[in-house]
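Colleague: predicted coordinates and the sequence they were generated for:
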Amino acid sequence: MNIKEELLKYLQSSNEVRSFLSIAKGLNIKPNKNKELTKVLQECQQNFLIFKNEKDEYFAPVFKEEIEGNISISNNGKFAFVDYNINEELNTKNSVFIIKNNFNGAIHNDLVVVKIFEDITRNKEQRLFGVVSKIKQRMTNQLIGFVKQKGIYVDFEPIDKKFKFNKYKIVGMKQQANLNDLVTVKIEEITKSFILVSIEKVITNDADTKLFIKAYLEGVNVPKIFPDSLESEVSLIPQNIDNENKENREDFTNDLIVTIDGDDTKDFDDAINVVKLDNGNYLLSVHIADVSYYVREGSKINEEALKRGTSIYLADKVIPMLPEALSNGICSLNPNEKRFVLSCIMEIDNSGKTVKTVIKQGIIDSKYRLTYKQVNDFYDTQVIKNEWFSSNPNLNSKEFGVDNLSKMLNEAKELSLILHKFKVNEGYIDFEIQEPKILFNEDGSVKDITFYPRGFSEELIEDFMVRANEEVAKYLSGHHFPAMYRVHEKPDEERLLSFRNVLSTLGVKVVLPIGQITPLIYSGIIEKIKEQRNDEFIKMLFLRTMQKAVYSGDNLGHFGLASQCYCHFTSPIRRYPDLVIHRILRELVLNKDISKKEELTNLVFSVSKANSASEQGAVEIERKVNDLLFSEYYKNKIGTVLKGQIVSVVKFGFFVEFENKTNALVHKSVLQDDTLEPNDTMTQLKGKNDTYTIGSYIDVVVAAVDLVDGKVDCVPQKFYQDFLNQKINRRAVEDKHFRKN
């Protein structure tokens, strides 16, 4: 038996990793044969027979299978995944994990062949890993990025983070570029050491946020348009409701039904009507667009909706889950147009308890498209302005005119106050978080940043939608039907301890129990904190102690809403889980087809995790795009003095929040104190000269923005002149090197 055979047998029979010396000893290799052993080890590695870990220890994994797919590399370039066994209909897939050492020349999105191995020396959960054995096709031949100075060399820096960890070398220019120009490059060759690129085109020497947003959205594979394969189905979508299904529906067209939404809303998926009954109770009707009637299981539109999972709401546009013919057309509850709906009709008593719930399929004809601003204005003045509805024929009608609309809105307010009080008594947690709102100029550039004013009408719609979601969830649970629950588990104890440290630093005196905490106890703590300090950042820190809400086939309750049973029913135009709930209601409740129960149960459990991931991905995309737009705004504020509140302390500095609820970093390097270190509770940055404490205010100057990553950097006003002097000196050195190159 030769050394190679002995080596493989030795490692394959071992459940442990082995060092070079351990292998030499185990195989009785004499020192004069070490070179031969080294050569055999290298040969076996090249043929994927053995592997070496980060500690230079060897092991022989078990080969499992070979798969093919596109490699998705992480933003830091340290690992990647390749998806395989993809089932788009069920939205399921397998993924194999690949470390950087096993990329073997692959770059992001390449079509690769991957060998999957099982490492028997590791824990069971971590055993499978992948190795790129072949690059079948390079999928990227062009990149967008900047011409940058790296030391004494001119370099290319791509916008897309997934390509940033590669090393680049500019080998040609079709168009002359200067330092910091945004350029398009062509990938000429990929070597072991560098990606060789040539500059094809200078896009701009003046950074354009729209281009960065476009590059970012492409990098995270946000769908831009609906695939051509949907066209045949979209073309069949009617513009008006059909007569065939009318007889099976309740006729609500003679009710005073309205929608209440934001000024810019185009897709109206919920409408309401409130009537005060003779017995003193309230009849709340929540009518939701009957999307499941038009988007059927097995259709291509449904497949695409499942893949997207949710609409993505960017500051200046929407990337919809459904084609416009549905979202803004036949499914949108536009005023004075008949629409099919699924309705949750609830009788609610004066204490806020639901006496009776009925779920029906119906037809409505919304009488008014109201905005939050209009309804808030009405509640302030008790006046409905004719100019709001100058072309609406209902305004002067007896049944739906001003008097009846005013009466309905006031009764809706009465009911909302009752529902809100009921939820607060149960432990509903009202954080009242203010969020930044971006205002645009006509050319699409950022004009200003303010924050959303939240009025009573916004709370009213939230109260009504929460109650409808609760009642639908209770109905399905009570009948032992499957449901895709919206679950929210109790707060994380470690985060609660961290938050308690923040409160202590701020001098806020409140008992924060750790352990068996309930929504009622939790909401009470919030009120006690507000009595002492009502800072916005404290609310945000408290919110971060909470777990993320997710979708599940199991009912685990919703801590934040103090709901024992909760689902999403009210937004099927923009959320796939709501569409699933509608399907369950249609098949099991309305059609009474119990034979579908098992199929729907499987659907719920198969898509819950994917929908949770889709939602979280959408949130991250919305935040990132906002950050890019914030950086555009602050680009024009460089040199401006602003008052900021320290809201977070980190190892490398601290973050400040401005009046418009946006944040910026003050890096430790600009604070002129080498002794600065965070304390154990991460509530202070302390040094020999200064102490920076969370919650305190500081005057800072906007010093720099990163338009690619959407980051804003500030310098304390007292250090700004020194910062400028250092910056001028550094730029002179860089320009000198650039001219040389």
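Modeller: Done, it's in. Residues are numbered from 1 along each chain as shown.
Colleague: please make it C-alpha for all contacts and neighbour counts, starting now.
Modeller: Will do.
Colleague: give me the element the residue sitting nearest the centre point of the chain is part of.
Modeller: With distances taken as Cα atoms, centre = their mean, V619 lies nearest the centre of the chain, 2.0 Å away. Per DSSP states H and E: V619 is located in helix 597-635.
Colleague: please identify the buried residues of that helix?
Modeller: 597, 600-601, 603-612, 614-618, 621, 623-635 (16 or more other Cα atoms under 10 Å).
Colleague: for the stretch 251-400 of the chain, just list every one of the helices.
Modeller: 291-294, 300-308, 324, 372-381 (DSSP state H, counting those that start in this stretch).
Colleague: the inter-axis angle of the second one versus helix 597-635?
Modeller: If I follow you right, that is helix 300-308. Angle between the axes of helix 300-308 and helix 597-635 is 60 degrees (criterion: axes from the mean of the first three to the mean of the last three Cα atoms, to 10 degrees).
Colleague: in terms of secondary structure, what does helix 300-308 contact?
Modeller: Secondary-structure packing of helix 300-308 (3 or more Cα pairs under 8 Å, 6 or more residues apart in numbering; DSSP states H and E): helix 231-234.
Colleague: number of nearby residues for Q42?
Modeller: 16 (other Cα atoms under 10 Å).
Colleague: tell me the spacing between it and F48.
Modeller: As judged by Cα to Cα, to the nearest Å, Q42 and F48 stand 10 Å apart.
Colleague: repeat for L629
Modeller: According to Cα to Cα, L629 and F48 sit 47 Å apart.
Colleague: circling back to that earlier point, nearest to P453, out of the helices of the stretch 251-400 of the chain?
Modeller: helix 372-381 (9.7 Å; Cα to Cα).
Colleague: list the buried residues for the helix or strand immediately after that closest one in the chain?
Modeller: Using DSSP H and E, the helix or strand that directly follows helix 372-381 along the chain is helix 402-426. Neighbour-count burial for helix 402-426 flags 402, 405-406, 408-420, 422-424, 426 (criterion: 16+ other Cα under 10 Å).
Colleague: please apply the same query to stretch 122-132.
Modeller: Within stretch 122-132, the residues that count as buried by 16+ other Cα under 10 Å are 128-132.
Colleague: gap between the two ends of that stretch?
Modeller: 20 Å.
Colleague: before we move on, back to that, could you list every helix and strand in contact with the helix holding V619?
Modeller: Using 3+ Cα pairs under 8 Å, 6+ apart, helix 597-635 is in contact with strand 92-99, helix 209-219, strand 312-313, strand 446-451, strand 550-552, helix 576-584, strand 697-706, strand 711-716.
Colleague: roughly how far does V625 sit from D316?
Modeller: Distance of V625 to D316, given as Cα to Cα: 10 Å.
Colleague: structure B:
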Amino acid sequence: MDINKIEQKVISILRDTGGPMRLQEIARRINIPAKTPLYSSLLKAVENLISSGIISRSSRRRYHLQEYLNDTLITGILKIEHNKGLVYYDKNKQPITIKRKNLYTAFDGDKVLVKLLGVKNKNRQYGEVIEIVSRAEHRIIGTIEKDAGLYFLVPSDDRYYLDFVVPSKKLKRATHGSRVVAKLVEWEDPNKSPIAEVVEVLGNVGDIGTEAERIIYEFRLPKEFPDKVIEEAAQIPERIPQSEIKRRVDLRDKLIITIDPIDAKDFDDAVSLEKIPNGHYLLGVHVADVSYYVKEKSEIDKEAFRRGTSVYLVDQVIPMLPEKLSNDLCSLRPNRVRLTYSVLMEFDPKALKLVKYQIVESVIKSKKRLNYDQVYEFLKSGRAPKNEIEALLLEMNEFAQKLRKKRFSEGGIEFETAEVRFVLDENKNPLSAFLKESTIATQLIEEFMLAANRTVAKHIQKLKVKHKLKSELPFVYRVHDQPEPEKIKSVVNFFKSLDIPARNLVSDKAINKFLKLFEGKPEKPIVHQLLIRAMQKAIYSPENIGHYGLGFQYYTHFTSPIRRYPDLVVHRLLKKYSAGIPDEDELNRLSRIVDVASDQSSEREIVAMEAERESVHLMLTLLASENVGKEFTGTISGVTNFGLFVVLDGIFSEGLIPIRDLIDDYYIYDERNIRLVGRRKKKVYKFGDRVVARIVEVDVEKRKTWLKLVDYLS
């Protein structure tokens, strides 16, 4: 046992006990006998810790952590960003910055003990890692390289900031150039290389299967379910007890349908709409009652909490729930009896005002499974309906568009975005890419889901008023804060640099009015994209601050419990409150649940979004690699001091034209106006300009594409 490891053990023992200890007691706990070489090492380790100010020795020769007196030891989770560490220990405080040289042997995700070093540079608190409290589960993606008879793992993920030594007996048939997954075996001395062991050989760098698996490991996505979860899911009865059906509102005879993407397998929401005798619309949103099957603190629940959300990669889905639930028992398949949670909303058709509602446990039997393409084709055809479902679709579309128009008039921001989708071959290689935009079919479902989510959130507030509660009921809200004024000011100035007239966009109505100026104009996608970037990110929170983007005072997520954990929590809370307001102890317990669920779900949502974005990036890079040497028209999507980023038409891949390759002039980066300006000819390249570019090189591993400018169009 070396000195460093002994020092860590001394710190750990003194930290855990919290009080002064004699050296003999410390030695006993570390299992170091007296009068041995290890005991001499313990004496040296203790003296080192005293010299560095980490521990103190009292006059009675008892040792304790000095930092318990002056509060300079902090425990937190380490995140590695841009070759330095950030230790997060309090969500209301700035993280502690750890320079590369002070990371000790810590990696991203480890729980560490940090000694504070002082405040420097813009009030930033610095520190150094002095102990690894607990290791994260490290799965490192990288490439095996052989040098001077030794094998090294070169990580693909920048969060692993140095190479690993892999003993030849731990290669698992990997050879030089293999892409592998490895686990950390040991790293105790920062002056030596960490040791790793190969646990899986993925294949060759650049292969679609290899690169797709890399994403799963790099984002630490839990692909396989633990055995306990699978076993628990297998024990869930497939037959619904008759007693359960009888106690619910029976909607099996209603005309209820599902509308989903063409490749969807988990149908977690269904809709209905009917005119009732008083002339009002009765809109029904019926959501899979996952909470009936997934009980709190069950193995499935624990795993769903850990995952937080389903992850939709281009070539595969990593579900939040086991397939028996997500694709079968909870999926609202046509002509199958399913347990649901329904929001039945009665609207005045003229004022489009919600006049009354019910939130009920229900049972349904969906009459038809439709996809967005089918619905869109019918609605755009303009032909008369041939059956009751087509008649229903016409009525739903008319009502949804009225709701949509009203929402935007009341403050919802009318952003439009398009998602890149792919056509894949049988080996999941991308054949082509296309843009999937919002249609009247997707808008129909969107408006109905928004109405249900909003109604559920308002219901919680009504319960507070009804029961005259002084405090808010514990709940998970979906919130979206107002944009920061500086970001809006920055984007306005950027618009001006592009010769796009813009004033200070201080309100949602001002933003909507501004967006309308670009309907049907080529600048429209650019304007929407830049304004979306200036917005805050929506998160889950136990504190309601409203949803700025939607223009709603109250909003939550209720409609997708198969793929989002917050929705499952919301279902449980609604059931709890429908039985009466709990006592104070139970409310305190529920408050702790919603606090933890909100934070965890927000964090997992970010991970999922980043993984999905990387999956799209991979496919776009692969498409570019199949088109090396070809020319494409494209749009400048970014301007930097080292070149121009261009999104290519047709394949939607983004590549870089290095500034050094713009040989007709010497170009200078105008940072204020974000553009390149030729010194002699004054030619300008800016965001949104149209060009012709040739793909000259692609690095699939690094997800980079290099272009050569062929022509400037506008």
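Modeller: On my side now, so go ahead. Just so it is clear, the structure is predicted and the values come from calculations on it, not from any experiment.
Colleague: TM-score of the superposed pair?
Modeller: TM-score of the superposed chains, computed with TM-score structural alignment, normalised by the length of structure 2, equals 0.79; 637 aligned residues with a Cα RMSD of 4.0 Å.
Colleague: got the helices of the stretch 251-400 of structure 1 as a markdown table, with distance to D578 of structure 1 and mean neighbour count columns?
Modeller: Listed next are the helices of the stretch 251-400 of structure 1 as a markdown table, based on distance: least, Cα to Cα, whole Å; neighbours: other Cα atoms under 10 Å:
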| stretch | distance to D578 of structure 1 | mean neighbour count |
| --- | --- | --- |
| helix 291-294 | 9 | 20 |
| helix 300-308 | 11 | 21 |
| helix 324 | 18 | 16 |
| helix 372-381 | 23 | 17 |
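Colleague: let me have these in JSON lines, extended by distance to D261 of structure 1.
Modeller: As requested, the helices of the stretch 251-400 of structure 1 are exported to JSON lines (distance: least, Cα to Cα, whole Å):
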{"stretch": "helix 291-294", "distance to D261 of structure 1": "19"}
{"stretch": "helix 300-308", "distance to D261 of structure 1": "23"}
{"stretch": "helix 324", "distance to D261 of structure 1": "18"}
{"stretch": "helix 372-381", "distance to D261 of structure 1": "6"}
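Colleague: and those: which comes nearest F212 of structure 1?
Modeller: Going by Cα to Cα, the one of these nearest F212 of structure 1 is helix 300-308, 22.2 Å.
Colleague: would you map the strands across the stretch 401-550 of structure 2?
Modeller: 418-424, 430-437, 477-479, 539-541 (DSSP state E, counting those that start in this stretch).
Colleague: please identify the deepest-packed of these.
Modeller: Highest mean neighbour count of these: strand 477-479, a mean of 27 (counted as mean count of other Cα atoms under 10 Å).
Colleague: for that strand, packing partners?
Modeller: strand 539-541.
Colleague: how big is the offset of the strand it packs on relative to structure 1?
Modeller: Following the fit onto structure 1, the mean deviation recorded for strand 539-541 of structure 2 is 1.1 Å by mean Cα distance after the TM-score superposition for structure 1.
Colleague: over to stretch 616-624 of structure 2?
Modeller: Mean for stretch 616-624 of structure 2 is 1.2 Å (mean Cα distance after the TM-score superposition for structure 1).
Colleague: what range in structure 1 matches that stretch?
Modeller: Using TM-score structural alignment, the residues of structure 1 aligned to stretch 616-624 of structure 2 are 626-634.
Colleague: for the strands of the stretch 401-550 of structure 2, which one sits closest to R572 of structure 2?
Modeller: That would be strand 477-479 among these, by Cα to Cα, at 13.9 Å.
Colleague: got a list of contacts for the closest one?
Modeller: Outside strand 477-479 of structure 2, the residues that touch it by Cα atoms under 8 Å, 6 or more residues apart in numbering are 457, 538-548, 554-557.
Colleague: what do you get for stretch 419-439 of structure 2?
Modeller: With Cα under 8 Å, 6+ apart as the test, stretch 419-439 of structure 2 has contacts from 208, 314-315, 376, 416-418, 616, 619-620, 622-623, 650-652.
Colleague: quick one: that stretch to chain centroid distance?
Modeller: 21 Å (Cα atoms, centre = their mean, to the nearest Å).
Colleague: and if you look at stretch 674-689 of structure 2?
Modeller: Put simply, stretch 674-689 of structure 2 sits 36 Å off its chain's centre (Cα atoms, centre = their mean).
Colleague: and what of stretch 446-463 of structure 2?
Modeller: 23 Å.
Colleague: ok, stretch 329-340 of structure 2 next?
Modeller: 28 Å.
Colleague: and that stretch, end to end?
Modeller: 11 Å.
Colleague: what does it rub up against?
Modeller: For stretch 329-340 of structure 2, with Cα under 8 Å, 6+ apart as the criterion, the contacting residues are 238, 245, 252, 257-258, 265-270, 286-290, 325, 361-369, 562.
Colleague: pull out the buried positions in that stretch.
Modeller: 329-334, 337-340.
Colleague: try stretch 498-517 of structure 1
Modeller: Neighbour count says stretch 498-517 of structure 1 has 498-503, 505-506, 508 buried, by 16+ other Cα under 10 Å.
Colleague: what of stretch 220-234 of structure 2?
Modeller: 221-222, 225, 229-230, 233.
Colleague: one step back: which one, of the helices and strands packed on helix 597-635 of structure 1, ends up nearest to S193 of structure 1?
Modeller: strand 92-99 (17.8 Å).
Colleague: ok, residues contacting the closest one?
Modeller: Residues outside strand 92-99 of structure 1 that contact it (Cα under 8 Å, 6+ apart) are 78-87, 116, 128-131, 606-607, 610.
Colleague: got the angle for that strand vs helix 597-635?
Modeller: Using the same axes, to 10 degrees, strand 92-99 of structure 1 lies at 50 degrees relative to helix 597-635.
Colleague: which element follows strand 92-99 of structure 1 toward the C-terminus?
Modeller: Taking DSSP H and E, what comes next after strand 92-99 of structure 1 is strand 111-118.
Colleague: residues making contact with that next one?
Modeller: 61-71, 96, 106, 127-139.
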